[in-house]
Each structure stands twice: as structure tokens, then as C-alpha cells.
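>>> let me see the structure of the following:
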Amino acid sequence: MNRIFSGVQPTGNLHLGNYLGAVRNWVTLQNDYECVFCIVDMHAITLWQDPAALKAHTREVAAAMLAAGVDAKKHILFNQSQNPDHAQLAWIFNCVARIGWLNRMTQFKDKAGKNRENASVGLYAYPNLMSADILVYKATHVPVGEDQKQHLELARDTAQKFNSDYGVEFFPLPEPLILGSATRVMSLRDGAKKMSKSDESDYSRINMTDDADTISLKLKKAKTDPLPLPDSVEGLEGRPEAANLLDIWAALSDGTRAAAIERFAGRQFSEFKKELTDLAVAVLGPINSEMKRYLADPAAIDAVLKSGAERARALSAPILAEAENLVGFLRP
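I've put the predicted structure just below:
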């Protein structure tokens, strides 16, 4: 069976974009792949994190994944820092990947901003850690959003160069899986910006921890335009907020943008938002309740992550050992 690796950063509560673009797809993919799901806390500290908040967010993300249907008994769920094999292989990849490759990574430019000289080395080099995350398990497929495709290409390039440097066919070239109708959910306050945990306005996103009243309020306040909903895809031209809300409806209903347009053509946003709220609450409400149940027992969450890390290392240890042998590291 093909193996999937996928990770999410614990830098705040998961939101609707994470659920529709990633977590929901992970639950579906469990039926067809061997899955390794990772809460990438090592990636998180490329930007400074409050230590207590990082621990809390790691548990919250784990709770959200479990509540959404990730099966931690059949598959593997753990936090990255519990398996040092990731960092060990990342150092090898630091010596395989080229500076020019990292210089082309647009996410570093976006996150570092104008103050690039003050950015951490970790922020610059973290695509090599991402490559190690994937390849230390010899994952064959990686579910990614459009904004992560470049990093997966780097992982493929790194695997190929390692294989070429050492004259082997050792690491696979992982393939991207871009799934679903809402792989890129946009902000509720600005349809041109991606929904993000880091946005200052909590009204820009629906968090997985939001209750029904909060979801209703956020969708009621979601930015729109004065026109009725369009009757064709072409009618969405220049209307990013309308497109975003229709795409959210489509994803939550397991439908398409075209079907959403057909259903709501010519209707006012106020009417559409009421139906969208009912749908969002119906889908997210049970997950919210399950999350609260998990978070009431943090020791149980920690036990799941510990067990997952042990199983993850059982997979990664022989792969890392062979990679080190190929490099020429002496081991007793």
C-alpha cells in the first residue's frame, strides 16, 4: 500500500480552511493509504512560540484531528519533536540540497518579510526539514495545498539528488495529492487573502473550536458585495467574497461551485448566509463537541501522541540507518 505523510503546524486552533483543505481529506484517504499524520512542532518554532501555548496548541490540534475522524489506532498520529529521526535526516539533506533551491522558496520571502537578515536559520532551511519529514518514512504521496507544492518539488529534487550522489534508488519521489473543492479557503474579511490562524481578526476565520453561535455571527459578518449571487461562474469575476462563500458551501456539502451557483442564483446574501450557517453548524458542530471531550483529558491525548511517536520511529529508524550507511557514517 502507498504511504502518505502529512503535517500541520500547532500555531493556533485549526480553522475551516485547515479542515476543508486538509483534515477532512486525511480522514477519507485513510481508506486507501497507510497514513502518517504529524503535528509539526519543530516547524512551528522557526518563528518564536510561547512554550506553554505551543504545548496547548499541540494538544488542541491533536484533539481536532481525532474529533474529525483521524484513526490513531489504524494509522499514526504524533508530534514531530518526539521522533528525532526527522532532524537527523534533515541535517543530511542540508548537505544535499543547494542554496539556490532554498533561495527560490517563496514562503521564506513571505514569512521573513523585509527583515530577512533577522530571520532564523530554521525558517530559511525548514524546507529541508519538510523533505526529511516525508522521506524518513519513504512516503509516496503528500496531500498539499497549492502554496506547498513548491516545497514538495524541493523534496523530490532532494530525493533525486541523494539517489544520484550515492548511486542508488533509495528514496522515492513523492507525488502531490491536491484534493477537494476548497483546497484554498479564503478569509471571511477579505476574499483575496487565504484564511489564516495568524490573521489579527478572529472574524476572518471559523475556528474548529467555535460553537454554533460564534459560527453564525462570523458568517453573518462575513464580507460580501451589494449584488445578488450570480447565475453563472462568469458572474463571479471580480467578486472574490462571493466566490469564497460559494466554494465553502460547495465543500461542506460535498458538491461543486457550479452546483452552489445553480442553487443560489439570484438570491440575496442574507438568505444564502442563513443556509450556509445551518450547513456549517451541522458539519462542524459534532466535531466541536468531540474536541471538547478530548481536551477534557489531556493525558489521554498525550498517550495517543506518545504511542504514535513510537510507531513512527519504528518505521523511520531503519530508513534513517540505511541513509546514514549510504552517506558513510560509521555505526557499530
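>>> from now on I want contacts and neighbour counts done on CA atoms only, so please keep to that.
OK.
>>> buried sites along stretch 100-113?
Judged by neighbour count using 16 or more other CA atoms under 10 Å, the buried positions of stretch 100-113 are Leu102, Met105, Gln107, Phe108, Ala112.
>>> alongside the first, I'd like the structure of this one:
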Amino acid sequence: MSLRVAVLDDYQQVAESQADWSGRLPGAETVFFPRHIADPDELVAALAPFDVVVAMRERTAFPREVLRRLPRLRLLVTTGMRNASLDVAAAAEFGVLVCGTGGYPTGTSELTWAMILGLVRGVAGDDARVRAGGWQQRVAPDLSGEVLGIVGLGRLGTQVAAVGAAFGMDVVAWSPHLTAERAAEGGARLVGKDELFATAKVATVHMVLAEGTRGLIGDAELGAMRAGSYLVNTSRFGLIEEEALRRALAGDRPAGVGLDVFDVEPLPDGHWLRTAPRTLLSPHMGYVTEQTYRIFYGDAVEDIAAWQAGAPVRTL
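Sure, this is the predicted structure:
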């Protein structure tokens, strides 16, 4: 019986062209699924004939109940080295090896700045205005000399900080365990959480979603933001308390919110955020770049080949 490989959530239908699937996996049958399968029963039925599944980030969840119902599955490859939607302990219990990949050069930090500039300069609104026959109707604020507040100064936060400094912004940062020394190394000045939200012209979020960080930004933080300030989240939606965000957008601050991440993805039809005022929405495009995809799918193929050879690498 030949090896059967399922590649999930190939939205753009490019996965096959991003790696040498046939050359590196001779004799294997690889099937690419462009349509997201949200229903667990439908997912189990679709994946029942496969030995290997390649999952794109957290687009499709693999909880214990789904893994239990896939007795043929032996290898689960997730793009990246962290995936909160996979029950790794259950996978081990059912004899499924979980591997990851490299990735994430600069795509998310680049999109963060696209969203910051899009909000501050009102790019989407100006585009619509010109197409409708209009012209200048607003005066854009400046970023130079303003405060850029970074919530989470890891790899991505540090990349974002460097651009803020290049724009002449006063870069400040906070996270629960950030030290003044580490903040300085990342190109920022350590401040308290309250000060960050009270002073930032732009607050941008770059934290891992965990039990201790869920709902990190709520009524107090959003209410403390200055009039004319902006909030951008390209990390995980759960870092912001949803109802607090809804209340804030029904009020007068922040002046704009940029979101690349949502609690349910793809964002359901009729979701309140689709018509929320003062928002700039992106369909989780932070990591969706040519370079990142080449790394993701290339490493996935290498993981499968190494597993076939009995020497798996990049295990979670």
C-alpha cells in the first residue's frame, strides 16, 4: 500500500508548487485540499485514508476526539513549531508523531506595518473616495515623535520596533516578564502596561496566546487609549477581550483597530466584525508570503522523507 499524504487548507492552491513532493516522496500519493473542512465528522471522513497529514498553522484543529478516529494516521506535520490547535499528548497516545517546520522570516512584522500605516493614513478610505470621484477630506496624523507601544517584545516585536525607530517614534514595550535590559536590546524602553496604553499613538500586539494572556487587553486598556490612537493585532485574537473591543468600537476610541487574526477562521458570514466601524481587517495574511510558504512546505516534505527513513526531525 503506497503512502498517502493529505495537505490541508491549501487556500491559494499553491502548495504543490512550493516543494518537490514527487521527487522527495517517490511513490507517495499526495492530495491537496483547497477547501477548509470545519466539521469534525467531515474532516475524519476525508482524512480516513491518509497516513500523513500536513496542517497549515492552526487552520484545522486536531483535538483528541478527531485524532482518536483516525487510526491510519501516523505522522502529523504542522507548519511552524507551535500549534495550539493540535493535542500533541493525544497524538502521542494514539501513535501519531507530530513534526513542525521552520518559517516566519519577516512577513508578520511587514504586515503589521502595512496595517499601522493603512490605519493612520486612512489608505482604504482614501482609495474608495478617489474611486467614487472624491478627493482630499482629511489631514493625516504624523508618526514621527509619537509613541509606539509594543505588547510583547520577542522576535516579531523587535522587528516592528526597528521600523518604528526608523520613523522617529518613541518605542516603548511591555510584557509580563520583560526587563529593562531586554527591552533596550530590542530597541525599546520598558514601561508599565497602563502607561503603554495611556500614551501610545499606536499599540501593537505580539504575544503568544496562553491561559495567562487570554483577554490581556480589555475595557481598562482600551478605555485608557488616547483619542486618535490605534490598536493593531497580528498575533492572536484571544489576546483582546472580544466584548470589550465591541464596546470600544461602539464608542469613540481607539480611532482605528487593525486585525489580521480572528477567534474563528475563516471569519463567518454575518460576524459583527465584518461591519464594525473604524476597523481594517485582513484574512490572517501575516505569514502568507512566498518565502514563508517555501520554507513551510519544503520543510514538511523533508519531515515526511526523514520519517520514512526512520530518522524524524523537528518533532514537537
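>>> now what about the TM-score between them?
The TM-score (TM-score structural alignment, normalised by the length of structure 2) is 0.29; 136 aligned residues with a CA RMSD of 5.4 Å.
>>> about what we covered before: pick out the most distant pair among the buried residues of stretch 100-113 of structure 1.
Maximum pairwise distance in the buried residues of stretch 100-113 of structure 1, criterion CA to CA, is 13.3 Å, between Leu102 and Ala112.
>>> between the buried residues of stretch 100-113 of structure 1, which is closest to Arg293 of structure 1?
Of all those, Gln107 has the smallest distance to Arg293 of structure 1: 35.4 Å, by CA to CA.
>>> helix or strand for the closest one, which one?
For Gln107 of structure 1, the element it lies in under DSSP states H and E is helix 106-112.
>>> ok, Pro176 of structure 1 next?
In the assignment (DSSP H and E), Pro176 of structure 1 maps to strand 175-177.
>>> can I assume Thr222 of structure 2 is in contact with Arg247?
If you look again at residue 222 of structure 2, you'll see it is Leu, not Thr. No - the pair Leu222 of structure 2 / Arg247 is not scored as a contact, 9.4 Å apart, by CA atoms under 8 Å.
>>> please say which of these two ends up with more neighbours.
Shown here are Leu222 of structure 2 and Arg247; by other CA atoms under 10 Å, Leu222 has more neighbours (23 against 15).
>>> now do the SS call for that one.
helix (DSSP: H, G, I helix; E, B strand; the rest coil).
>>> which elements pack onto the helix holding Gln107 of structure 1?
helix 121-135 (3 or more CA pairs under 8 Å, 6 or more residues apart in numbering; DSSP states H and E).
>>> summarise which helices and strands the helix or strand following the helix it packs on is packed against.
Moving toward the C-terminus from helix 121-135 of structure 1, the first helix or strand encountered (DSSP H and E) is strand 141-143. Judged by 3+ CA pairs under 8 Å, 6+ apart, strand 141-143 of structure 1 is in contact with strand 3-8, strand 175-177.
>>> buried set for the next helix-or-strand element following strand 141-143 of structure 1?
Once the chain leaves strand 141-143 of structure 1, the next helix or strand it forms, by DSSP H and E, is helix 149-165. Buried positions in helix 149-165 of structure 1, judged by neighbour count with 16+ other CA under 10 Å: 149-163.
>>> burial count for Thr158 of structure 2?
Neighbours of Thr158 of structure 2 using other CA under 10 Å come to 21.
>>> quick check: the gap between Pro51 of structure 1 and Asp41 of structure 1.
11 Å (CA to CA, to the nearest Å).
>>> brain fart, Val61 of structure 1
Distance from Val61 of structure 1 to Asp41 of structure 1, by CA to CA: 11 Å.
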